[in-house]
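> sequence first, then the predicted structure, then my questions.
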Amino acid sequence: MADVVDAATRSRMMSGIRGKNTRPEMLVRKFLHAHGFRFRLHRKDLPGVPDIVLPKYKTVVFVHGCFWHQHGNCRFAARPKSNADFWSAKLGANAARDARVKTELEQLGWHVVTVWECSLSQVELTRVASRILKRER
């Protein structure tokens, strides 16, 4: 099935998708900061360049978009029907990379917390904060 827009328009649309400072990430950061957590952002010296790094708790937080990281059984993680082979390879590679990065971080002694875009609520963010506090040294 052919794309419904021309290549230049599709390129412009895709270039607008950000990897850092996304709205879900900003919500998590705002919540954590308001609850007294201090953190670093996008540390390049750690595998996968985590969205939020809390050195005091030896914890990293990844804020994942359900589509791009293929959140299981999520209505936002549906794969496109057009260009199915491309999307299958692309999204499968993203999920494989996420698993590899999580393993690498855990081997380095970091606790990995994943927050999914679809589950951003006060209750879920409170659970995240609780999981981080359990790691306090």
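Great, that's in hand.

> contacts, neighbours, all on C-alpha from now
OK.

> helices of this protein, residue ranges please.
Per DSSP state H, the chain has helices spanning 7-15, 23-34, 84-107, 122-133. These are given in chain order.

> buried ones in the last one, by neighbour count?
In terms of neighbour count (16 or more other CA atoms under 10 Å), helix 122-133 has its buried residues at 125, 128, 129, 131, 132.

> distance check, the fourth one against residue 43.
Yep, that's residue 131 we're talking about. Remark: distance between residue 131 and residue 43 (CA to CA, to the nearest Å) = 21 Å.

> excluding chain neighbours, what is closest to the residue most central in space within the chain?
In the chain, the C-alpha closest to the average C-alpha coordinate belongs to residue 64, at a distance of 2.3 Å (CA atoms, centre = their mean). Leaving aside its sequence neighbours, residue 64 sits nearest to residue 116 (CA to CA, 6 or more residues apart in numbering; 5.0 Å).

> ok, structure two:
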Amino acid sequence: MDTEKCWVPPAGSWASSAGRRRNMQAIRSRDTKPERLIRRLVHAQGLRYRVGAKPLPDLHRTADMVFRPAKVAVFIDGCYWHGCPEHYVPPKTNSGYWSDKVAGNMARDRDTNQHLVDAGWTVLRFWEHESPERCADQIILTVSSIRRSRDAS
């Protein structure tokens, strides 16, 4: 008996098949390869940070890397999930759901940026396809610069 034909999605599930559900469940929301590469490079330069932490206690959103004393929040955004202008390809199946989902993610990203900036944080966002070395260099430069200016005061 073919399990794909008799598969019934759990209540409230948007999955169109058991295979699609397994595929979607396997997608990481943190500790992705680009995140790990960038973290390794930043850590090797002596910078310490929190992983998957809330920059603001009342904001129910987490950053990929948080430098609390310097007030720097780093996000490494997936091209598909965050609507990369270079690589985002609209889905062919269930396009209404997924297009709305990505648009919602993009709106939430803008809202998160605004909340953090209003609270005095520096927000750094990178796409998963960007060079890990370039991203790490930008993070190191930004955090070091903020620390130097704070120490000089």
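Perfect, I can see it now. Just so we're clear, the structure is a prediction, and the values are computed from it rather than from any experiment.

> what's the TM-score here?
Overlay of the two chains. TM-score (TM-score structural alignment, normalised by the length of the first structure): 0.87; 131 aligned residues with a CA RMSD of 1.8 Å.

> coming back round to it: map the residue nearest to the centre of the first structure onto the second structure.
With TM-score structural alignment as the matching criterion, the partner of residue 64 of the first structure in the second structure is residue 77.

> what sits against that match?
By CA atoms under 8 Å, 6 or more residues apart in numbering, the contact list for residue 77 of the second structure reads 125, 126, 127, 128.

> list which of these are still in contact in the first structure.
Of those, the ones still in contact in the first structure (both residues aligned by TM-score structural alignment, their matches' CA atoms under 8 Å) are 125, 126, 127, 128.

> count of neighbours near residue 59 of the first structure?
For residue 59 of the first structure, the count of nearby residues is 23 (other CA atoms under 10 Å).

> map residue 49 of the first structure onto the second structure.
Aligned by TM-score structural alignment, residue 49 of the first structure pairs with residue 62 of the second structure.

> what's the answer for residue 24 of the first structure, then?
Alignment note (TM-score structural alignment): residue 24 of the first structure maps to residue 34 of the second structure.

> quick one: contacts for its match?
For residue 34 of the second structure, the contacting residues are 76, 128, 129, 132, by CA under 8 Å, 6+ apart.

> lining up these with the first structure, which overlap?
Mapping these onto the first structure (both residues aligned by TM-score structural alignment, their matches' CA under 8 Å) leaves 76, 128 still in contact.

> okay, and which of the contacts of residue 34 of the second structure map to strands?
Judged by DSSP state E, the contacts of residue 34 of the second structure include residue 76 as members of strands.

> now, of the contacts of residue 34 of the second structure, which are buried?
For those, a neighbour count by 16+ other CA under 10 Å gives the buried set as 76, 128, 132.

> distance to residue 29 of the second structure for these - can I get that in TSV?
Output for those, formatted as TSV (distance: CA to CA, whole Å):
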residue	distance to residue 29 of the second structure
76	11
128	12
132	18
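
> would you mind measuring from the match of residue 24 of the first structure to residue 63 of the second structure?
Taking CA to CA as the measure, residue 34 of the second structure falls 14 Å from residue 63 of the second structure.

> circling back to that earlier point, any idea which of the buried ones among the contacts of residue 34 of the second structure is the one closest to residue 3 of the second structure?
Nearest to residue 3 of the second structure among those: residue 128, at 35.0 Å, using CA to CA.

> just give me the match in the first structure for the closest one.
Using TM-score structural alignment, residue 128 of the second structure lines up with residue 117 in the first structure.

> so what's that match up against?
Residue 117 of the first structure makes contact with 24, 63, 64, 65, 66, according to CA under 8 Å, 6+ apart.

> residue 66 of the second structure against residue 49, yeah?
Yes. Counting by CA atoms under 8 Å, residue 66 of the second structure does reach residue 49; the two are 5.4 Å apart.

> which secondary structure element is home to residue 4 of the second structure?
helix 3-6 (DSSP states H and E).

> what's that helix aligned against in the first structure?
Counting by TM-score structural alignment, helix 3-6 of the second structure pairs with no residue of the first structure.
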